[in-house]
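Trainee: predicted model, plus sequence, below.
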Amino acid sequence: MNRFGDYHDLHNHPHSWLSGTYYVRVPQGEDAPPGRSDRTPNAISFFDPRPQANMLAIKGDPQVDPEHRILPQGGEMLIWPAFLHHMVHVNLSHEARISISFNIVLLWRDEYLP
């Protein structure tokens, strides 16, 4: 549960295969205080894991963008590779953002091999 002003710093999920979040409720920022027009409260951003891959990118090229930003809706679930760095933008609503995050961990066993 994230209340007004809460956010998650840039991170990934070591020792996991997949990570995900189910969004129970996501405020859409209607009651956010005035400020910069480029804010995206409650969005989640994923970052390209390839170092320097975007050095020659042309601004606005959707095929080469170091950040992919999504504003989830309540009832949606996102799943991504656990190594992918991501962050959750600040909640600027007085309504709580409610989500359930999880990791999928694979345990190796020799019987997995044919």
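Mentor: Alright, I've got the coordinates. Residues are numbered from 1 along each chain as shown.
Trainee: could you use CA atoms for every contact and neighbour count after this?
Mentor: Noted.
Trainee: now for the strand or helix carrying V24, which elements pack on it?
Mentor: In this assignment (DSSP states H and E), V24 forms part of strand 18-25. Packing partners of strand 18-25 (3 or more CA pairs under 8 Å, 6 or more residues apart in numbering; DSSP states H and E): strand 77-81, strand 98-104.
Trainee: looking at these, which is closest to S45?
Mentor: Set against S45 and scored by CA to CA, these come closest in strand 77-81, at 11.7 Å.
Trainee: take this one as well and set it beside the first:
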Amino acid sequence: MKDINWLKESYLTYLKEKQSNIKFLIENLQKEERIDEANLEKIKLNIVDIFSKMFNISIANNCEALKEKYLSYFDKITTPWHTNKLKAIEFGKEQESIIENIKIQEAEELKSKFKEYYNQISLD
């Protein structure tokens, strides 16, 4: 039976593997002197780090409390990114728009994965 402990363990494992994969990719891009691409991957790594910390802060013994608290961080943290992206587009700042978009996409992927794991647990 999948429970809150399974959720915590599985999602933390997912986050650690994601961090490890991104670090590996950054190293390879740097070796190939693809600095711009490596820097974009560093942004992704930073987002995974942020939401890993938020997950650890959110951990509770109650599944609903964990879900509510953790998912609230996605709204709080990403709202300014959406605003910044719109401003960047409005003022023709393509690079800033791309960066905000990467941050938003990475957060959405993490949020989606958390929901996927959460939906597998039994709330009895």
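Mentor: Thanks, I have it. Just so it is clear, the structure is predicted and the values come from calculations on it, not from any experiment.
Trainee: care to give me the TM-score?
Mentor: The TM-score (TM-score structural alignment, normalised by the length of the first structure) is 0.27; 53 aligned residues with a CA RMSD of 4.8 Å.
Trainee: would a markdown table of the helices and strands packed on strand 18-25 of the first structure with distance to H11 of the first structure and mean neighbour count be doable?
Mentor: A markdown table is the format used below for those (distance: least, CA to CA, whole Å; neighbours: other CA atoms under 10 Å):
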| stretch | distance to H11 of the first structure | mean neighbour count |
| --- | --- | --- |
| strand 77-81 | 12 | 14 |
| strand 98-104 | 13 | 15 |
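Trainee: make TSV from these and add distance to S19 of the first structure to it.
Mentor: Shown next, in TSV, are these (distance: least, CA to CA, whole Å):
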stretch	distance to S19 of the first structure
strand 77-81	6
strand 98-104	4
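Trainee: H8 of the first structure: which of these is closest?
Mentor: When those are compared by CA to CA, strand 98-104 sits nearest H8 of the first structure, at 12.0 Å.
Trainee: any idea how far G20 of the first structure lies from M87 of the first structure?
Mentor: For G20 of the first structure, the distance to M87 of the first structure equals 12 Å [CA to CA, to the nearest Å].
Trainee: what segments of the second structure are strands?
Mentor: Ranges of strands within the second structure: none, based on DSSP state E.
Trainee: which residues in it form helices?
Mentor: 4-31, 35-58, 63-90, 94-118 (DSSP state H).
Trainee: if we go by neighbour counts, what in the last one is buried?
Mentor: Buried residues in helix 94-118 of the second structure, counting neighbours by 16 or more other CA atoms under 10 Å, are found at 96-97, 99-104, 106-107, 110-111, 114, 117-118.
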